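K.L.:
what follows is a predicted structure for the sequence shown.
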Amino acid sequence: YRFRFEQIGDNFVRNITSPTNARLLNWVTSPLVAGASYNVFVQASFDGGATWCPFGNPCQVDILNPAPSAICGNGVVEPGEECDDGNLMNGDGCNQSCVAEIGACCLPDGSCLILDGGNCSAVGGTYEGDGTDCATVSCPAAPTCTDGIQNGDEEGVDCGGSCPLSCEAAALHRSMAQASKVQLHPNPNRGDQFQLTIEDLPEEVLTADVDIHDLFGKRVAARTYPAQGGVLNTVVDLDGQLAAGMYLVSITVGDKHFTERLVIE
């Protein structure tokens, strides 16, 4: 087969042969010009090129201009770029290769969003890295006043800051509980009942008064239980009557007074 390329509007003519009826436009000598149009004629030979059939009707071929190469950093998102913020800096949401810097951002409340590193820092989050996903990242839970660690704005373990219990009161409760070996469990509690145990009580003590107050000082429950052999070991029924929150359990045994926190979930 012989192909004849005639540039429309120009005197360029190029004849090129091919052993098949297809021809790639990739030759080097006198190549076709980008942006130009050509009439293409084809003729065939059945005797190895000794004689040729007449050219058939032409078809038009348009050679397109190649797409310009993307320039990272010019502020224009071009083909092949995910972003272009007008600079070649990393860490601002679009890196030096114009690839978006986004990933999982763990927020202070324990939730997760897909953000870039800059916006993640702006909202107080922890950026887990480019390309990370919330489905595969384990964000730490939001700090609470009952998790047994100092976090958030707490001034101590589960006290001070936005927690309802001051650290002074918390220290007093801990020291009293340790001295008297007060055990209250489970705590946190579902609100049905809890086990209360106090050891090393005077042998002559026969009863213990148990009062439960909310954080406003209102008494919400009052019970009296028997003690025996210097030990108070009883189940305090709550019957689901307490709303979720923190309460203070006050135990009076003879001339001793103990206070322990109770968290209802």
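P.N.:
Great, that's in hand.

K.L.:
please make it C-alpha for all contacts and neighbour counts, starting now.
P.N.:
Fine.

K.L.:
packing partners for the longest helix seen in the chain?
P.N.:
With residue count as the measure and DSSP state H as the assignment, the chain has helix 167-180 as its longest helix. Where contact means 3 or more C-alpha pairs under 8 Å, 6 or more residues apart in numbering; DSSP states H and E, helix 167-180 is packed against strand 256-264.

K.L.:
another structure for you, compare them:
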Amino acid sequence: GTADCVDGCPNDPNKVAAGQCGCGNPDTDTDGDGTADCNDACPEDPYKIVPGICGCDTPDDDTDSDGLADCIDPCPESPTNDDTDADGTADCFDNCPLDPAKVNPSACGCGNPDIDSDGDTYMDCLDGCPSDPNKIGPGTCGCGVPEIDTDGDGLKDCVDQCPLVVGQPGSPCDDGDPSTENDVLNLSCACTGTPAEQPTTLELTTDNDGSATSWEIVPLGGGPAVCSGSGYPSNSTQTIPCALPDGCWSLRVHDAAMDGMCCMNGIGGYVLRAPNGGRIIDAEDAGIFGATAMENLGFCLPMGNDQLTPSRCDREDYMPSDFIQAVPNPAVQAQYGVGSQTDDGYQFWFFKPNGGYSRRVFITHANSSYIFPSGPDRCSYFRLNSLSTFPLPLNTLLNVRVRSVVNGVYSDFGPACRLKIDTETNCPTTLLVATPGPNMSCGLTGVLLNGSTTLHAVPVSGATRYLFEFSKPGYVRNITSSTSSLVITKWSTWPLEYGNTYNVRVKVSFDNGASYCLFGSSCTMSTASGPQGMAQEPETRGMVEPQASSVLNFWPNPNVTGQLTIELSDVGNGAHTGQVEIISMLGTTVQSEGLNFDGDKLNTVLQLDRRVAPGSYLVRVIVDHRNWTERLVIQ
């Protein structure tokens, strides 16, 4: 549209003048800075037409006026460009300008190295346990100690006094023992309990009539029963608890049938035990009594610790000459030779478990027997036949308990032991000396009754009495001696007489005549015809030997009921008179009853006198001038 004549760029349809770029080149100004792109070295930077120091799009500013454009100024806002810590990084870019090892604080901050000594990814500066790879803090146990709770009770092992057991010393637990209570962990972390308070127990074994048996425990001074029982099955054993406080009590065992628990109608008995299991009364298989069994002195709790030595406890085979011994008590031993010797020692208590005999004997340092070893333990011994008054009964079950005495203060009695002096099984027999020699006495003839003849029995060790029996048909005479010899004289009562032959037997006693062993073999002794050799009328008392076929029986024997059934057969038909005599082993008649009956057989019941004490006796039945004799034991 513009003629060439007036067109400054006739060959450029887009221009009529050369402009800034000349014909053929558009005068484009992309960044609108007034300089065409053809002349603009920074066509897209409206602020620059040349790159300058910083190049296009970056202003050549010098903020700190230090002659260095900001784009090449290490510290565009600091005219000095300092590197205080000389770490090669100017302070303006160094976040730790005073720490040559760091340009940034990192985890530990300027001045602290970022070191992880234990390799647990926590820097030492933040690690409470820099040397423990398993912990970053001391926790409960401290560095180097693991935070372990082995027993899972919430307490770390390092502070747990029982790391393998739940709980601490004193914590409640269960020791699995039903006989203990208040179970707690001890200082060794073991679960231990206190022995539970056990009751006193009665072990009761009934006979064939269990319903007749009853029992009660009452205060010794009187009062209502604190424990009792009855109605038990026959031939059964019951273990019956009774909670008794400390104090003194009395056990009473009753039998409605009045025949006890042994041994007429079965084998029954009882054992009373203290809470510690020690026996207070032991009548096992020996409930021998009538209506009631009761030890009059009762028993007291608690039980003491003194007791017989094991080898001397629960023996029923003692000889009268045997001994028992208490376990030596250090407190008694310590008093030997110190102060008064009469108030230190041991008190032995012997008693029948069902009641009756009861004897306490105090052996001190002062009165102990010389036959035992000298020293502080001599008073712990007791010889069974040492009692001259109220001696221990023979062939009778006893209980024995012992307690120590120090300076006159009595301790509590310890557990009971069974004891029996068994002369029936172990008691020796003796007889007149039958060996030729100066003491030969068996078969003597021509004996004068003037003291010129002495009979000698074979001595028995430990025997305290010898009983010589002289008998012939219709005559029996017993006489005792403290030795094994007897001078023959004409005694003032029931004397021997001249012109007679006597059967002589001897038996021994170990308890001063309270009881005797069995007779030994019989020997004969014939008296002279008279003091000067003159014939004498033979003694007659109207008694003759019984018929060989006659048999005397009586029962019960041993006797505990007080009633004795007597049966004598083959006495001959017709009316008969006679008597029954109970004779002690000393030859004394303690009871006599008359007899009148018809027929060939005697059958009667004798009510024994209550004054007849337990022991061994002879029963002599005299019928029509004939006599029969058998042994009886009364319990």
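P.N.:
On my side now, so go ahead. Fair warning: this is a prediction, and the values are worked out from it, not measured in the lab.

K.L.:
can you give me the TM-score here?
P.N.:
After superposition, the two chains reach a TM-score of 0.42 (TM-score structural alignment, normalised by the length of the first structure), with 146 aligned residues with a C-alpha RMSD of 4.5 Å.

K.L.:
check which helix or strand Leu632 of the second structure maps to.
P.N.:
strand 626-634 (DSSP states H and E).

K.L.:
and if you look at Ser121 of the first structure?
P.N.:
Using DSSP H and E, Ser121 of the first structure falls in helix 117-122.

K.L.:
please apply the same query to Ala331 of the second structure.
P.N.:
helix 330-334.

K.L.:
buried sites along that helix?
P.N.:
Residues of helix 330-334 of the second structure classed as buried by neighbour count (16 or more other C-alpha atoms under 10 Å): Val332, Gln333.

K.L.:
same for that helix, what does it pack against?
P.N.:
With contacts taken as 3+ C-alpha pairs under 8 Å, 6+ apart, helix 330-334 of the second structure sits against strand 398-406.

K.L.:
run a quick neighbour tally on the nearest residue to Arg383 of the second structure once chain neighbours are set aside.
P.N.:
Leaving aside its sequence neighbours, Arg383 of the second structure sits nearest to Phe323 (C-alpha to C-alpha, 6 or more residues apart in numbering; 4.2 Å). Number of residues near Phe323 of the second structure (other C-alpha atoms under 10 Å) recorded here: 15.

K.L.:
just Thr237 of the second structure next, same as before
P.N.:
Look at Thr237 of the second structure: counted by other C-alpha under 10 Å, it has 17 neighbours.

K.L.:
cool, and Gln183 of the first structure?
P.N.:
Quick note: Gln183 of the first structure (other C-alpha under 10 Å) scores 17 neighbours.

K.L.:
tell me the secondary structure at it.
P.N.:
Per DSSP: H, G, I helix; E, B strand; the rest coil, the secondary structure class of Gln183 of the first structure is strand.

K.L.:
residues contacting it?
P.N.:
Contacts for Gln183 of the first structure (C-alpha atoms under 8 Å, 6 or more residues apart in numbering) come out as Ala177, Gln195, Leu196, Thr197, Ile198.

K.L.:
and it, how far from Asp209 of the first structure?
P.N.:
16 Å (C-alpha to C-alpha, to the nearest Å).

K.L.:
try Gln195 of the first structure
P.N.:
Applying C-alpha to C-alpha to Gln195 of the first structure and Asp209 of the first structure gives a distance of 15 Å.

K.L.:
one step back: in the strand holding Leu632 of the second structure, what counts as buried?
P.N.:
Buried residues in strand 626-634 of the second structure (16+ other C-alpha under 10 Å): Arg626, Asn627, Trp628, Thr629, Arg631, Leu632, Val633, Ile634.

K.L.:
can you redo those as JSON lines with distance to Thr577 of the second structure?
P.N.:
Below are these laid out as JSON lines (distance: C-alpha to C-alpha, whole Å):
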{"residue": "Arg626", "distance to Thr577 of the second structure": "11"}
{"residue": "Asn627", "distance to Thr577 of the second structure": "12"}
{"residue": "Trp628", "distance to Thr577 of the second structure": "14"}
{"residue": "Thr629", "distance to Thr577 of the second structure": "17"}
{"residue": "Arg631", "distance to Thr577 of the second structure": "22"}
{"residue": "Leu632", "distance to Thr577 of the second structure": "23"}
{"residue": "Val633", "distance to Thr577 of the second structure": "26"}
{"residue": "Ile634", "distance to Thr577 of the second structure": "26"}
